[in-house]
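Student: Fold the following for me, if possible:
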Amino acid sequence: MLLIDCPWCGPRSEHEFRCGGESHIARPGPPENVADGEWADYLFYRTNPKGEHLERWLHRFGCGRWFNIARNTVDHRITAIYGMTDPKPEPRA
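Tutor: Sure, this is the predicted structure:
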C-alpha cells in the first residue's frame, strides 16, 4: 500500500486517491490543424517507463483536489509531490 502525502490533507492511504495517468501532456491544437495520427497519439499513447514516472492524482475521498506525483514504477517510491501548475521536478537517477 502506498502512503500518499496530499499537499492539503497530509499523509493518507492510497485507497483515498485515484490515479489520473501521465501528467504534463500537451493537447495539440488548434484542432483544425491537427492530423489524425497526431490526435490519436495524444488520446491513446502514453509512456510506460521503468523508473521515474510523472503522474496526476486526485484525492477523491478527501479534499477533491488534483496534484502531481513523481513515482518510481519499479519500487513505487514517491520522490516528489507538487501542484498541477508547478514545474516538473528534476529527474532522479
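
Student: contacts and neighbour counts: CA atoms only from here.
Tutor: Noted.

Student: Could I get the full set of helices for the protein?
Tutor: Listed in chain order, the helices of the chain (DSSP state H) span 36-44.

Student: One more, so I can put them side by side:
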Amino acid sequence: MLLIACPWCGEREELEFHYGGQAHVAHPADPEQLSDGEWGEYLFVRDNPKGPFAERWSHAAGCRRWFNVVRHTVTHQILAVYPAGEPKPVIP
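Tutor: Modelled structure (predicted):
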C-alpha cells in the first residue's frame, strides 16, 4: 500500500486519494487560436518518464484539497509533497 503525506492531514493510505495526472501543465494562453492538433496535444500528450515525476493528487476522503507529489515511477517512492501552485522542488 502506498502511503501519501497530505500537506494538511498528514500521512494516509493511497485509497483516500484521487490521482489527477501530470502536475505543472500550463493552460494555453490563447486557447481559441489552437488548432485541433494542438488541442489534442494539450489534452492528451503527457510525459512518461522512468524516474521522478510530478503528479497532481486530491485528498478525496479527507480535506479534499489538491496538491502535488514527486514520485519515482519505478520504485513508487515519494520524493516530495507540496501544495498546488508552488514550484516543483529540485530533486537531486
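
Student: ok, now how distant is the spatially most central residue of the first structure from residue 5 of the first structure?
Tutor: What sits nearest the mean C-alpha location of the first structure, by C-alpha atoms, centre = their mean, is residue 55, with 1.6 Å. Counting by C-alpha to C-alpha, to the nearest Å, the gap between residue 55 of the first structure and residue 5 of the first structure amounts to 14 Å.

Student: residues in contact with the residue nearest to the centre of the first structure?
Tutor: Counting by C-alpha atoms under 8 Å, 6 or more residues apart in numbering, residue 55 of the first structure makes contact with 19, 20, 21, 22, 23, 68, 69, 70, 71.

Student: now swap in residue 82 of the first structure and tell me
Tutor: Residue 82 of the first structure neighbours (C-alpha under 8 Å, 6+ apart): 7, 67, 68, 69.

Student: The nearest residue in space to residue 49 of the second structure that is not next to it in sequence: neighbour count?
Tutor: Of all residues beyond its chain neighbours, the one nearest residue 49 of the second structure is residue 73 (7.3 Å), with distances taken as C-alpha to C-alpha, 6 or more residues apart in numbering. For residue 73 of the second structure, the number of neighbouring residues by other C-alpha atoms under 10 Å comes to 15.

Student: could you pull out the strands for the first structure?
Tutor: Secondary structure of the first structure, counting by DSSP state E: strands at 3-6, 10-13, 18-22, 52-58, 66-72, 78-82.

Student: The second one vs the second structure, average distance?
Tutor: Relative to the matching residues in the second structure, strand 10-13 of the first structure has an average distance of 0.5 Å after the fit, by mean C-alpha distance after the TM-score superposition for the first structure.

Student: Quick one: distance of that strand to the chain centre.
Tutor: How far strand 10-13 of the first structure lies from its chain's middle: 17 Å, per C-alpha atoms, centre = their mean, to the nearest Å.

Student: Packing partners of it?
Tutor: Where contact means 3 or more C-alpha pairs under 8 Å, 6 or more residues apart in numbering; DSSP states H and E, strand 10-13 of the first structure is packed against strand 3-6.
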